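> Any chance you can model this:
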Amino acid sequence: MANLDPKDLSHARDRLLDVATDHFCANADVLGLFVSGSLAAGSFDAYSDIDLRVVVRPERHGWFVQNRRNIPMEWPGFLFNEWMPGTRHCVSHFAPFNKVDIFYLDAAKLVPSPWYRLPTIILHDPEMIVAGLVEASRELPFTVTADEVDISISKGIAAAHETFRRAKRGELVYAQTLLDELRHHMMLADDWLYERTAETTVLAKFDQRGSADVLQVLGNSYCALEADKILTALSGLVANYRLQVQGLHARFKPRRPIDNDLAALYVISQ
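Below you'll find the model as predicted:
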């Protein structure tokens, strides 16, 4: 395993941000450039990535999205991209162990959002577009919809059921991956129930903010690749998830019968 010096990682990340800033600021089609995430919030460490947002002219937005994989390849230390078709961002990895997540935003489609009231470092804003967006977003609250809760409960219960089914069949590797999906929805539920809505789509650093009981249950659920141990882990997770589901119903009133959800969880809690 490589011996990564935290100071070297931090210096390399600073250099990468300088390269990206110089690249985009030199382009007349870039109307704004800002950093969000842990770097802006001051909660970063040597392993934190760069969350970069690039505001571009509407008529050129398509070009930037189309070339989102090519642009970082021109920068020193490039290793590889991770990306998905149909998206407007790309995560690019660089030597020695850094990465930058770049979103391309159409200037004509920017609207105020509670996400823009989170800590932001503006790097380039000649027409004050980003500053105006941040100001207009300052008082907007984070909200969680009943539909979002409905979807999460469905997926959480389905993951629990499928874990049980696959463990009983001896499909243990798959069962382990399904336990992770259940854990994901338990983490979402914990954030929602404790109004940590700024983190509802970002499960990183849950170790630092999660409720003590949920963290303990999650920690105890990691087990060997054996059917009985997977089922025991599932039972512990489901016992806590039942309480979360009850709390979600009480708080968000999703359009689904609570009795059905509790019955569905009871089936696999034996």
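
> make it CA atoms for all contacts and neighbour counts henceforth
Will do.

> Would you mind identifying the next helix or strand past the strand or helix carrying residue 181?
Using DSSP states H and E, residue 181 sits in helix 172-193. Sequence-wise, the next helix or strand downstream of helix 172-193 (DSSP H and E) is helix 206-209.

> What's the first helix or strand after that next one?
Helix 206-209 is succeeded, C-terminally, by helix 212-220 (DSSP H and E).

> what angle do that following helix and helix 172-193 make?
With axes from the mean of the first three to the mean of the last three C-alpha atoms, to 10 degrees as the basis, helix 212-220 and helix 172-193 are set at 170 degrees to each other.

> residues in contact with residue 14?
Shown in contact with residue 14 (C-alpha atoms under 8 Å, 6 or more residues apart in numbering): no residues.

> Check residue 25 too.
So residue 25 contacts 33, 124 (C-alpha under 8 Å, 6+ apart).

> how does it look with 6 Å?
Residues near residue 25 by C-alpha atoms under 6 Å, 6 or more residues apart in numbering: none.

> repeat for the one 5 residues further on
Residues counted as contacts of residue 30 (C-alpha under 6 Å, 6+ apart) are 55-56.

> try the one 3 residues further on
Applying C-alpha under 6 Å, 6+ apart to residue 33 gives the contacts 53-54, 123-124.

> Save the residues you listed as TSV, and put in secondary structure, distance to residue 253 and neighbour count too.
Formatted as TSV, the contacts of residue 33 follow (DSSP: H, G, I helix; E, B strand; the rest coil; distance: C-alpha to C-alpha, whole Å; neighbours: other C-alpha atoms under 10 Å):
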residue	secondary structure	distance to residue 253	neighbour count
53	strand	35	19
54	strand	38	24
123	strand	42	16
124	strand	43	20
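
> Let's compare: structure for the following, please.
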Amino acid sequence: MAIYLAGSLAKGNDDNYSDIDLHTIVISERKAEFLKGKRNRANNWGNVTFHEDYNPSSPYVVTHYNTFVKVDSWYHAPEEIVPSIWLKEVEVIYDPFNIMSHVIKESAKLVYKPSPDEVEHWRGKLLAFVHETYRAVMRREMLYALSNLDRIRWLIVSGWYMEMEEHVDVPYGVWTKIEGNRSKLDGKQLSLLESWDCGRNSYEIIKTLRRMIPEFIRLNKYLCTQVGVETNEDHIKRIMDMVI
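Below you'll find the model as predicted:
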């Protein structure tokens, strides 16, 4: 019924290694049938190296080809396509029934602003990863500590995007488009990210964590003020003092 592209290709900031985010809208009654044939369909588009997903009922399949092309093929019923921040920048390839025009028009009107719930969730997750990093270091679980530290780093980036009132156009914890030519971060922010790199030495991990805290404190104060949430600065300081 309709086909559209999302992601880098639709936005015009693609490179030779960008995913192809292909979305197909199918008749509701035939969606299950399309999902069953999603891998076979993708096999017709080139020489397949492998598929990531083997669940026949999931709404997508990720296919890797022998040219390093990767296609994320999504299938939707018409009623699932509603105005969304995620549909602000898409490229419609085929739409004979005019399914997409209203959705795209309404999506273009949407302006992202962080909500109080979103800011509180962001703060809670970041504090949790701070304590998990400390626990992992105390247990000598260095890979786990580094994984948690990476989540803190990513959540601070997420905070920067909220500060800019920009929607993070990547899944949670994923680093694509955060650095490089497609980054929306400024030079100072990118320099901070680079300075927060560290190895698996326990002292270095805690030292890096300590260097990240001031930016979290600043973001917490700014974002909470913007959305009308208590900053809880004294409480947060006590939480941080437990680990650093």
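
> quick one: TM-score?
Once superposed, the chains reach a TM-score of 0.86 (TM-score structural alignment, normalised by the length of structure 2), with 238 aligned residues with a C-alpha RMSD of 2.4 Å.

> For the contacts of residue 33 of structure 1, which ones persist in structure 2?
Contacts conserved in structure 2 for those, using both residues aligned by TM-score structural alignment, their matches' C-alpha atoms under 6 Å: 53-54, 123-124.

> Looking at those, spot the one nearest residue 240 of structure 1.
residue 53 (37.7 Å; C-alpha to C-alpha).

> which element is the closest residue to that closest one other than its chain neighbours on?
In space, and not counting its chain neighbours, residue 53 of structure 1 is closest to residue 103: 4.9 Å by C-alpha to C-alpha, 6 or more residues apart in numbering. Using DSSP H and E, residue 103 of structure 1 maps to strand 98-106.

> What's the match for residue 11 of structure 2 in structure 1?
Counting by TM-score structural alignment, residue 11 of structure 2 corresponds to residue 41 in structure 1.

> tell me the contacts of the residue nearest to residue 53 of structure 1?
Contacts of residue 103 of structure 1 by C-alpha under 6 Å, 6+ apart are 53, 88-89.

> now those residues in JSON lines, with distance to residue 36 of structure 1?
Listed next are the contacts of residue 103 of structure 1 as JSON lines, based on distance: C-alpha to C-alpha, whole Å:
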{"residue": "53", "distance to residue 36 of structure 1": "8"}
{"residue": "88", "distance to residue 36 of structure 1": "16"}
{"residue": "89", "distance to residue 36 of structure 1": "14"}
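
> from those, which is closest to residue 79 of structure 1?
Nearest member of those to residue 79 of structure 1, counting by C-alpha to C-alpha, is residue 89, at 16.9 Å.

> what's the nearest residue to the closest one if we skip its chain neighbours?
What sits nearest to residue 89 of structure 1 in space, not counting adjacent residues and going by C-alpha to C-alpha, 6+ apart, is residue 103, at 4.3 Å.

> next one: residue 36 of structure 1
Nearest non-adjacent residue to residue 36 of structure 1, counting by C-alpha to C-alpha, 6+ apart: residue 120, 4.9 Å away.

> Can you give me the distance of the one you found to residue 53 of structure 1?
From residue 120 of structure 1 over to residue 53 of structure 1 the distance is 10 Å, taken as C-alpha to C-alpha, to the nearest Å.

> Over to residue 135 of structure 1?
According to C-alpha to C-alpha, residue 135 of structure 1 and residue 53 of structure 1 sit 17 Å apart.

> now for residue 118 of structure 2: what does it line up with in structure 1?
Structural alignment places residue 118 of structure 2 opposite residue 148 in structure 1 (criterion: TM-score structural alignment).

> Does its match lie in a helix or a strand, and which?
Residue 148 of structure 1 belongs to helix 146-169, assigned by DSSP H and E.

> list the buried ones in that helix?
Neighbour-count burial for helix 146-169 of structure 1, counted by 16 or more other C-alpha atoms under 10 Å, picks out 146, 149-150, 152-153, 155-164, 166-167.

> Relative to structure 2, what is the average displacement of it?
Once fitted to structure 2, helix 146-169 of structure 1 is off its aligned match by 1.6 Å on average (mean C-alpha distance after the TM-score superposition for structure 1).

> Not counting its own residues, what contacts that helix?
With contact meaning C-alpha under 6 Å, 6+ apart, helix 146-169 of structure 1 is reached by 175, 178, 182, 185, 227, 252, 254.

> what does stretch 22-32 of structure 2 give?
Outside stretch 22-32 of structure 2, the residues within contact range by C-alpha under 6 Å, 6+ apart are 1-5, 72-77.

> Repeat that for stretch 106-119 of structure 1.
40-41, 55-58, 61, 133-134, 136-138, 140-142.

> do stretch 214-232 of structure 2 as well
Applying C-alpha under 6 Å, 6+ apart, the external contacts of stretch 214-232 of structure 2 come out as residue 116.

> what does stretch 74-86 of structure 1 give?
Stretch 74-86 of structure 1 is contacted from outside by 90-95, using C-alpha under 6 Å, 6+ apart.

> Next, format those residues as JSON lines and append neighbour count.
Formatted as JSON lines, the contacts of stretch 74-86 of structure 1 follow (neighbours: other C-alpha atoms under 10 Å):
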{"residue": "90", "neighbour count": "23"}
{"residue": "91", "neighbour count": "21"}
{"residue": "92", "neighbour count": "24"}
{"residue": "93", "neighbour count": "20"}
{"residue": "94", "neighbour count": "20"}
{"residue": "95", "neighbour count": "15"}
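
> Sort out which of these are in strands and list them.
Judged by DSSP state E, the subset of the contacts of stretch 74-86 of structure 1 located in strands is 90-94.

> What are the buried residues along stretch 235-252 of structure 1?
235-238, 241-242, 244-245, 247-249, 252.

> Give me the mean deviation of that stretch from structure 2.
In the superposition against structure 2, stretch 235-252 of structure 1 averages 1.7 Å from its aligned positions (mean C-alpha distance after the TM-score superposition for structure 1).

> In structure 2, which residue range corresponds to that stretch?
Going by TM-score structural alignment: stretch 235-252 of structure 1 matches residues 210-227.

> I'd like the distance from that stretch to the chain centre, please.
20 Å (C-alpha atoms, centre = their mean, to the nearest Å).

> remind me, longest helix of structure 1?
Determined from DSSP state H, the single longest helix within structure 1 is helix 227-252.

> tell me the angle that helix makes with helix 172-193.
20 degrees.

> any idea which helix or strand comes after helix 227-252 of structure 1?
Downstream of helix 227-252 of structure 1 (by DSSP H and E), the next one is helix 258-267.

> do you know how far the residue mapped onto residue 63 of structure 1 from structure 2 is from residue 79 of structure 2?
Per TM-score structural alignment, the equivalent position to residue 63 of structure 1 in structure 2 is residue 33. Residue 33 of structure 2 is 17 Å from residue 79 of structure 2, where distance means C-alpha to C-alpha.
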